[in-house]
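>>> Have a look; sequence and predicted model below, questions after that.
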Amino acid sequence: MSFFNGKWPAEATLKVRPAAIRALTCVLSLFLGVATSVAAQDAVTSPSAGTPAPSIAPAILPGPSASPAPPTSSSTPSVPPVTDATKSDASPAVEEADTDAASTLWSYRGVKVDAVQFEGVSFDPKDRILEMFAVHEGKPLDPIQVRAMIRRLYATGLYRSIDVRAVKHGSGAGQTVTLIFGGTPRLFVGRVTILGVKTERLSSLLEYSTQLQPGTAFTAAMVATGEQGIRQTLSTNGYYEPVIQSKTRTDEIGKQMDVTYTVTLGPQARVGGVALTGTDIGMTPEEFRKRGKLKYKSKVTRDTTSNALTKLRARYQKQDHLEATVALEKQEYAAPRKQLDYTFGVNQGPTVKVIIKGTKISSARQKKLLPIYEESAVDNDLLNEGAHNIREFLQRQGYFDADVNPHVDGVGTPAQTVVFDVTEGKKYRVIAVDITGNKYFDTDTMRERMQVVKADAYVRNGRYSQSLLENDVASIQSIYRANGFSRVKVSTETLQAGTKGKLALMRVNVKIDEGEQQKFGSAKLSGVDPSREKEVRAMMNTVEDQPFSLSTVSGDRDSILQYYLAKGFEQAKVEVKQALRADDPTQTDLTFVITEGDEVFVDKILLSGVNHTRKSVVNRPLLLKPGDPLDQSALVEMQRKYYDLALFNEANVAVQNPEGTADRKNVLVQLTEARRWDVTYGAGFEAQTGTPQTNCRAQESIGGTTCTPEGRAGASFRVSADVTRINLRGTDNSLQLHTTYGLLERVASITLNTPHLLNHTNFTGSLTGGYSNVQNISTFKASTLQAIARVTQKIPRADTLIYDFTYRRVSVDQDSLQVTANLIPLLSQPVRVGGPGITWYHDTRGPSPLDAQKGMYLSVQDFFSNSKFGSQVNFNRTDIAYSTYYTWGKRRKYTFARNTRFGFEVASGANPNAGTSACAGILLTTNASCNPIPLPERLYAGGASSHRGFAVNSAGPRDLTTGYPVGGSAVFINSFELRLPPPVLPIVGDSVSFVLFHDMGNAFLHINDIWPSFGRFKQPNRQTCFDVTPSQTGTCDFAYFSHAVGVGARYNTPVGPIRVDFSYNINPPVYPIIDDYSLPQANHAVGHGSHFQFFFSIGQSF
């Protein structure tokens, strides 16, 4: 060890190594000194606040005092001891310390320190540690302070080892020394990459199995440990011969180590031999393989063993071997065969029959109630638990005095019987649940929190059990204590209340003794910097003399802590102390004791994993920049924003050196780009009455009455496939090809999506072009070739504006068209439609738009088609929908939903249908088929989300010779729906609810027909619709309000309710059928709209 070189006049250096520590322990323990070096092993991570620090190494400088060094606080980082067992594998050869070096450095005690310098680890000029160490300049050297300085440096987490040098200048009275703190900088885990694995799921599993957490301290041993984790994970997935190569790359700028594992999976193991041990297996090895899905030479996956055990245990249970044991004893990989051989320990045990005497409980319910099925064992604890569950079940059915006694017959024999003797007792009905003594909370508030309820239309006998009542007592006590009633007492009693037929009546009394309410006293802040006290106080909701609430206290504590975390005080702590006032025990004084800690700032943003995405897109979610306070909430928000881009499979935002006390830290943003090509597909169907029929005109040649204007009952199936390309040209734009094929719908479209139009977060854009061939009405099949340019503006809170320009070519298949014969050539002509449109909607529905219970929805759409935009027809269409939702009921929630739709179209210019015989004279305005607006562009009504008294799009005007619906120029539909609380039903429980609804309205030929129709309950001039002679064509009128009532069922699922609706149309229309194209010859008839309709779909009707 050298103390002098040509750089300094005199230099004293002490590097303490593990061997030196051992050699000097006996000598140095006699003296007071200061630790001057740390050779910390790699396995020791940087200590943090709240973590016990390693003990001080016995490498202290000898001093004149024999008194021991003062003990260090557990929260203060210190130098860890080094032994042979903890030597760092990266440490150089051990150098023996020279005791003269210690003496020389101690000899400088009291010498003026002219400068403190750092080597090996660099600090920002604004770093607090430089200011802290600078105070020692110009003061006498104090070895005790040197030790504290080393501790401080080590606590930053930036050092792997530390040494200190003292360099002397001058002599005599003018002698000074320069303290130089040198050391080896610590590296941190950077990006962990798995190469060679094509499956994203497996790649993510392997990355997780390395246990390398980005930002934490790195050691060389971690690489090998990570490789072991990868091998273990691969073996569980069937890969026993992987080749794994690891490579590290040092990022000097980011002070981190990137680790890359290149994995060659090798062959996937196949199922080999299956050996069974046990004296009572109960099945042949072949059957064991079959039941466990252990087919010879099938691929081994991570689920092979668990699935086999599950299936085999289920098989034994089905055969009443409830105590059967099946366990994997051993599995060995046979490399020459590339197979995995299994050895299972199997014992089927005795047959165990379960008999419940005295009541009827289904086998499916038994398996839910009795834990012996789940645990595959029979013991007293499980039997007692099963008896308790049966008793609880019966009490909920009204048998509140039920008694259950279990016992086992035939113990020790091959056939055992578990018997539950049940005495049901009387069946009770809870006629009242009385709550008394509550003053602070009203009774309805108490009832909302209780599970014990009296009988009503939804729970016929009420709900009661001893455990439910105990839970209710705890719930009531909890709400009172949360509001300051710490001495609240709740007592209950159940009383007989006579009988009613075979039922015994019962009352439940709940008595509440509230006690005195605590109130807030003073709220003090301790430990807050005066510059921040005003901001902290503004976040608090604690107000003196207000009712004491633990939730308010907890909320204030969390708000204060969140404030400090957002300001970069990552070690901040908030404790709340409570004290009753001596002069007023009902007042509780609070003191928020805040430990701020040091403010931490962002040093660098280290971004990785970006290969195709543009820098501008990647930088958009960044909420922090170098020099900003390290806001913890911003880290979470950044991660969310990266996922919202839909460009990355994984977004990991972490802090480097999280446990260190350095006041400047790097932020790691590690991204994994998603596959740019994606294919999705699916299938579905809708079932309903009035399903449109196809190819009706072809029936004329083959005969048969298979088509009607009302459609037919049936299901419409469809399949869909989408191909999506994301990360288009390095942006968050995407290109999607959408296709649908079904009996009634064939669609192909391609869409370019721009989620952030012109870098605005509130604007999205799309450009769509495609072709569709759809028959959503029995009258015709329409094909559309169109292009749409659309801009969507999201206004904060609940409003959205959509601006679009549509240009399309619509045409009607002549062979599908069911209208007056001489109008077929005109109405089947292709028509160009084009123009701008705007949509505004306001949506406050909650909790979900699919199942709204409150709020409102208002949408206004307007489309303007004009020849100035290249359109061949001129019209303006306005469509307005307004829905509201109201919920009431304290315990049973009733929802009243209402929806109104009003739409109209105004055409301009010449009517292209004028001049035909079907539109001659007054027929031009009375025959709906003569409407100048093309058939696919008209307004329609009817169906599951419209007027449920009609089949899909079959409401309103009809062709006066065929009777098929042809739409109109106006529509008005109003729906009322009462959504009832779910009753408790067998099997499904409370998953099914019911609705009652009333729909009224119609589609109309002219907008002026709407208002007079409000008072028309019957179809006007109804008798004329029975005249089917061609001379009377044009006299049947459809301008009236049709009314339908019905009932529906809703089955709740995670994606929304599955809906079934049955409706009855009180006043359906009648219409003449003069021409029936499905028949080979004329057969005049009178058509009648169906009274009954049925719909099956997903989601509420509106």
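Cool, got the structure.
>>> contacts, neighbours, all on C-alpha from now
Fine.
>>> which residues sit in contact with residue 212?
Counting by CA atoms under 8 Å, 6 or more residues apart in numbering, residue 212 touches 189, 192, 222, 226.
>>> mind checking the SS state of it?
coil (DSSP: H, G, I helix; E, B strand; the rest coil).
>>> how near is it to residue 26?
Separation of residue 212 from residue 26 (CA to CA, to the nearest Å) stands at 40 Å.
>>> Once you drop chain neighbours, what's closest to residue 814?
Spatially, and ignoring its direct neighbours in sequence, residue 814 is nearest to residue 828 (5.4 Å; CA to CA, 6 or more residues apart in numbering).
>>> I'd like to know how many residues surround the one you found.
21 (other CA atoms under 10 Å).
>>> need the contact list for it.
811-814, 817 are the contacts of residue 828 under CA under 8 Å, 6+ apart.
>>> could you measure it against residue 865, distance?
Taking CA to CA, one finds residue 828 at 19 Å from residue 865.
>>> One more: residue 514?
For residue 514 relative to residue 865 (CA to CA), the value is 70 Å.
>>> Pick out whichever of these two has more residues nearby.
Ranked by neighbour count (other CA under 10 Å), residue 514 and residue 865 place residue 865 first, with 24 against 21.
>>> For residue 905, see how far away that one is.
From residue 865 over to residue 905 (counting by CA to CA), the distance is 11 Å.
>>> Could you tell me which residues touch both of those two?
In contact with both residue 865 and residue 905: 875-876, using CA under 8 Å, 6+ apart.
>>> Please give the element, helix or strand, for the closest residue to residue 487 other than its chain neighbours.
Using CA to CA, 6+ apart and skipping the chain neighbours, the partner closest in space to residue 487 is residue 515 (5.7 Å). Using DSSP states H and E, residue 515 falls within no helix or strand.
>>> which residues sit in contact with residue 515?
Residues in contact with residue 515 (CA under 8 Å, 6+ apart) are 485-489.
>>> Of those - the most surrounded one?
Counting neighbours by other CA under 10 Å, residue 485 leads the contacts of residue 515 with 24 neighbours.
>>> A further structure is provided below for comparison with the first:
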Amino acid sequence: MIRYILMSAALCLAWAGAGEGENFQGMPVADISFSPPAQPIPPPRLQELIPLQAGKPLDATDIEHAIRALFVTGRYADIQVDAVRVGDGVKVTFITVENWFVGSVKVLDVKEPPSAGQLANATKLQLGELYSEEKISAAKESLLRLLAENGFFQATLGVETAARSDTQQIDIVFRVEPGRRAHFGEIRLAGKPDLTPLELRNITGWQEDRLFTQPALQAGLERVRRRYQKRSYLRTAIRVAGQRYLPGPNRVDLDLEINPGPRTEVVLSGASLSPKKLRSYLPIFQEGTIDRDLVAEGAENLRDYFQSQGFFEAKLDYDLGPEESGRILIEYQAVLGKRHNFATLEVSGNHFFDLATMRERMYLQPSGVQVRHGRFSQSLLRSDIQTIEELYRSNGFQAVKVRSRTEDDYQGREGDVAVFLSIEEGPQTLISQLKVAGNRSIPAKSFADKLSSIEGQPFSENNVASDRDEILSTYFQAGFPDATLEWRSKPGSQPNTVELEYAIKEGERQFVNQVFVGGYENTRPAVVRRQITVYSGDPLSQTAMLETQRRLYNLGIFSKVDMAVQNPEGQEEYRNVLFQVEEARRWTVGLGGGAEIARFGGSDTNLDSPAGATGFSPRVTLDVSRLNLLGTSNTLSFRSRFSTLQKRGLLSYDQPQWRGRERLTLTFISLYDTSRNVRTFTAQRLEGALQLQHKVSKPSSLFYRYSYRRVSVDEGTLKITPGLIPLLSQPVRVGLLSA
């Protein structure tokens, strides 16, 4: 409302000043133009928004409607109208200032922590949203606050922006000069701690030479909290009451307030459990706090445990005492009764479903090999009754009732328990008529085969909810992001039938204007284009956008893929779709070292002492991987191991989406290996393999592979008879073709 008032005021001023007091009302429109000529809205759609037409009389109301229509698109920051007499007519010029939107956002030159993701989130700048200087100022303040929380109190920020007229976006780079990270300084304790500052440092790890970061601060606080919780102080309050940065020594002094609160004592009477097991069933110890709901939940957990152990009549009560003398006493009183055996479960009255269908959904289980006393408790019984009723309701039995009866000392056997479930199915409600209303753009046959609630089928609200999701999914894929569905039912003309109606409100349909992908520098554009499943002119489909995002991630060369619709607050029929990618590191290098220490048998001249003496063999590993090879999704990897006993090199080349087909992956592998089998012989192995993987479905793949292997043994190193050489190390030359 405020925007329209300001807009109307601007319109009056612009109109009054444009013609220097002349009245153009009713004069024929000679020409309509825009300044600048290049507008963010394509000319055909621009003409649809403006009610003015050349040759027709000029009306100030049409001017106001035109400005309003342009403003609500969200594409313009300012619009003025200039009117000039041209002969017997008037030339109308719309002078516009376009809006800009947020493009890529980068925060550079900061060493973790904080992480790159935390820095980006701190800016609160979203891809595609409206750009403003106020948002940039707020982002700078948020970044400086995050940097200070991680010890960079002397940080300064510079902002670089680059406007991209082709996308109407501004790329933003925050360059940080972090300065030196501060250290932990003095620690002053307040409250009622039972720790000295030195003990606190040892627990938290906040030594004076340690760098001050938010993860280190929070980890230290958590360690202190766990220390008190282990000693049963569950109401401990720990907080940083003050934090002071001293620029001179570049340190952060902390004021830490610790109030342990009362000590919690838990007593279980009437039953026996180890302290460790008792704690595992009490949520007050998992949550680290005390309230009556958690104490009551603990009683329910203990009751269910004892009932699962055969004490089916077990009852648990609790008493939460007041705080006295620095302690809180929680007493659980258990009345177990005698131990039972869940002997049998009988179900009657089930005509529509067989027993196996219901049993596979139930938790109750009579005693047997797997469960000694059976699985039974009152909560499990209630849960199974609810499950059976839901099963029937989902198949049209709206009036179903399940009653239970428990019999002790079943068939005269002391301690045996039998459970009897009696089902009153009631009538099955069927759908006599399904009416779909409001679907003006999409015919019902487009989603009819996906519906569960059709004529002659059982009526259930679960099926209706499923139908709602299917119909709305169809609309969302067709470019109706605001589509809604309401349903109503009424009794049918025949008994036990209902007439069902789905009322659809489609909302405005939206289409794709252009698709922009940014952020890649080393990747070939063609590689990115092949992953796009959203095209200009298509309905704006969230499903297609998510599929594009998935395909870009699956290339394995992007560490981040953001997706958005540009100008989300504007009212446009045609939308720009944005994908902002971040390329992963192309080079990965791993270097490792170690040694093998063992007893190496024999010597260079004899095998009289097979146990040998202790030997030492150093080992070095080097792994190198190159992603995004030649600007594609291909990967080249080299893995090696060097030691006095073995020299191995493995070179592999992976080409996913071979020949542009997403389901095909081509792999080349070559291997060179020279190994000393202690002091008995030295073998050399050469291998090569070519493999094509065809992903048929998510769980299934076909492999077509050709491999070649050549193994040789250096006879000069042979200390044993050839027959003792292991099978895989014996000299051979073999080729294998498999599928």
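Received it, and whenever you're ready, just let me know what you need. Just so it is clear, the structure is predicted and the values come from calculations on it, not from any experiment.
>>> Buried among the contacts of residue 212 of structure 1? Need that as a selection in ChimeraX.
Only the buried entries of those go into this ChimeraX selection, using 16 or more other CA atoms under 10 Å:
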select :189,192,222,226
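>>> nearest to residue 899 of structure 1, of the contacts of residue 212 of structure 1?
Closest to residue 899 of structure 1 out of these is residue 192 (54.7 Å), distances taken as CA to CA.
>>> Looking for the alignment partner of the closest one in structure 2.
Aligned by TM-score structural alignment, residue 192 of structure 1 pairs with residue 105 of structure 2.
>>> what's near enough to touch that match?
Going by CA under 8 Å, 6+ apart, the list of residues near residue 105 of structure 2 reads 120, 125, 171-174.
>>> The stretch 51-200 of structure 2: helices as residue ranges?
60-72, 116-123, 133-149, 197-204 (DSSP state H, counting those that start in this stretch).
>>> Tell me the mean distance between the second one and structure 1 once they are aligned.
On superposition with structure 1, the average gap between helix 116-123 of structure 2 and its aligned counterparts reaches 1.3 Å (mean CA distance after the TM-score superposition for structure 1).
>>> residues in structure 1 aligned with that helix?
Going by TM-score structural alignment: helix 116-123 of structure 2 matches residues 203-210.
>>> what do you get for the last one?
Mapped onto structure 1 using TM-score structural alignment, helix 197-204 of structure 2 spans residues 285-292.
>>> Kindly report the same for the third one.
Residues 220-236 of structure 1 are where helix 133-149 of structure 2 lands when matched by TM-score structural alignment.
>>> buried sites along the matching stretch?
222-223, 226-227, 229-235.
>>> counterpart of residue 358 of structure 2 in structure 1?
Aligned against structure 1 by TM-score structural alignment, residue 358 of structure 2 finds its counterpart in residue 446.
>>> Return the residues in contact with the closest residue to residue 315 of structure 1 other than its chain neighbours.
In this structure, residue 315 of structure 1 finds its nearest non-sequential neighbour in residue 291, 7.5 Å apart by CA to CA, 6+ apart. Each residue near residue 291 of structure 1 by CA under 8 Å, 6+ apart is listed here: 308, 311-312, 315.
>>> could you measure residue 291 of structure 1 against residue 285 of structure 1, distance?
Taken as CA to CA, the span from residue 291 of structure 1 to residue 285 of structure 1 is 10 Å.
>>> re the thing from before, any idea how far the residue nearest to residue 487 of structure 1 is from residue 484 of structure 1?
Taken as CA to CA, the span from residue 515 of structure 1 to residue 484 of structure 1 is 10 Å.
>>> swap in residue 18 of structure 1?
60 Å.
>>> And for residue 999 of structure 1?
In terms of CA to CA, residue 999 of structure 1 sits 51 Å off from residue 484 of structure 1.
>>> Repeat that for residue 680 of structure 1.
55 Å.
>>> So which of those two has more stuff around it?
A count of neighbours by other CA under 10 Å puts residue 484 above the other of residue 680 of structure 1 and residue 484, at 24 against 10.
>>> Alignment lookup: that one to structure 2.
Checking TM-score structural alignment: residue 484 of structure 1 goes with residue 396.
>>> can you tell me which residues contact its match?
428-430, 458-460.
>>> Out of the buried residues of stretch 220-236 of structure 1, the closest to residue 771 of structure 1 would be?
residue 234 (47.6 Å).
>>> ok, and the closest non-adjacent residue to the closest one?
That would be residue 240: by CA to CA, 6+ apart, it lies 6.9 Å from residue 234 of structure 1.
>>> burial count for residue 582 of structure 1?
The number of residues near residue 582 of structure 1, taken as other CA under 10 Å, comes to 9.
>>> On the three-state scheme, it is what?
Secondary structure for residue 582 of structure 1, judged by three-state DSSP, is coil.
>>> re the thing from before, for the residue nearest to residue 814 of structure 1, give its distance to residue 809 of structure 1.
12 Å.
>>> repeat for residue 569 of structure 1
Counting by CA to CA - residue 569 of structure 1 and residue 809 of structure 1 are separated by 63 Å.
>>> quick one, which of those two is more surrounded?
Higher neighbour count among residue 569 of structure 1 and residue 809: residue 569, with 24 against 17, using other CA under 10 Å.
>>> For that one, give me its contacts.
Residue 569 of structure 1 neighbours (CA under 8 Å, 6+ apart): 596-600, 630.
>>> in the helix or strand hosting residue 13 of structure 2, what's buried?
Following DSSP H and E, one finds residue 13 of structure 2 within helix 2-18. In terms of neighbour count (16+ other CA under 10 Å), helix 2-18 of structure 2 has its buried residues at 7, 10-11, 14-16, 18.
>>> Repeat that for stretch 827-835 of structure 1.
Neighbour-count burial for stretch 827-835 of structure 1 [16+ other CA under 10 Å]: 827-828, 830-835.
>>> chain center to the next helix or strand along the chain from the helix holding residue 13 of structure 2, what's the gap?
For helix 2-18 of structure 2, the following helix or strand on the C-terminal side (DSSP H and E) is strand 29-35. How far strand 29-35 of structure 2 lies from its chain's middle: 50 Å, per CA atoms, centre = their mean, to the nearest Å.
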